[in-house]
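Engineer: Following is a predicted model, sequence given first.
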Amino acid sequence: MKKINMTEASVIIGGTCETCVNTYELMTVNSASVCADVKTCTDKNGAVTRTYKIADKANCPVVG
């Protein structure tokens, strides 16, 4: 049997493919409206992670 490294193994079993989408959301933090850049990533197993960064309010959709 041939030994392989993790990089080779991940390709064989489907890789470590991660799909990410960036969106902007208007949020309330301490009673103040802030715009957040939300990065939502889904890995090959369906696990979802979200990261938030403060963004310019001009990027957020207008609520009306």
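Structural biologist: Structure received.

Engineer: contacts, neighbours, all on C-alpha from now
Structural biologist: Fine.

Engineer: secondary structure class for Glu8?
Structural biologist: helix (DSSP: H, G, I helix; E, B strand; the rest coil).

Engineer: dump the residue contacts of the residue most central in space within the chain.
Structural biologist: With distances taken as Cα atoms, centre = their mean, the chain has Thr40 as the residue nearest its mean C-alpha position (2.6 Å). Going by Cα atoms under 8 Å, 6 or more residues apart in numbering, Thr40 touches 20-22, 48-51.

Engineer: ok, second structure coming up, stack it against the first:
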Amino acid sequence: MKKINMTEASAIIGGTCETCENTYELMIVNGSDVCAAVTTCTDKNGVVTRSYKVSDKNNCPAIG
């Protein structure tokens, strides 16, 4: 049996695949409405990360 390192093992056991979803959220920052593009990613171990980027307000759902 051949010994392998962690990099080789992660490529075999599920790889390093990440699943991401993009959404838009209206947020309040310093009292102002801001539309944010939100990217939510889940790695192969189930760890969830979110990143935010300012976007055009037309992309966000209306509040009503």
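Structural biologist: That came in fine, so what should we check first? Predicted model only: the values in this text are computed from it and were never measured.

Engineer: thinking again about what came up before, can you list which of the contacts of Thr40 of structure 1 carry over to structure 2?
Structural biologist: Using both residues aligned by TM-score structural alignment, their matches' Cα atoms under 8 Å, structure 2 keeps these contacts from the contacts of Thr40 of structure 1: 20-22, 48-51.

Engineer: mind listing which of those are in strands?
Structural biologist: 20-22, 48-51 (DSSP state E).

Engineer: Pick out whichever of the residues you listed sits closest to Glu8 of structure 1.
Structural biologist: Cys20 (23.2 Å; Cα to Cα).

Engineer: Now the closest one: closest residue in space that isn't a chain neighbour?
Structural biologist: Cys41 (4.1 Å; Cα to Cα, 6 or more residues apart in numbering).

Engineer: and the one you found, what pairs with it in structure 2?
Structural biologist: Aligned counterpart of Cys41 of structure 1 in structure 2: Cys41 (TM-score structural alignment).

Engineer: would you say its match is within a strand?
Structural biologist: Yes. Counting by three-state DSSP, Cys41 of structure 2 is found in a strand.

Engineer: Let me know whether it touches Val48 as I believe.
Structural biologist: Yes. With contacts counted by Cα atoms under 8 Å, Cys41 of structure 2 reaches Val48, the gap being 5.6 Å.

Engineer: okay, the two: which has more neighbours?
Structural biologist: Cys41 (16 against 13; other Cα atoms under 10 Å).

Engineer: tally of neighbours for Thr28 of structure 1?
Structural biologist: Counted by other Cα under 10 Å, the residues lying close to Thr28 of structure 1 total 11.
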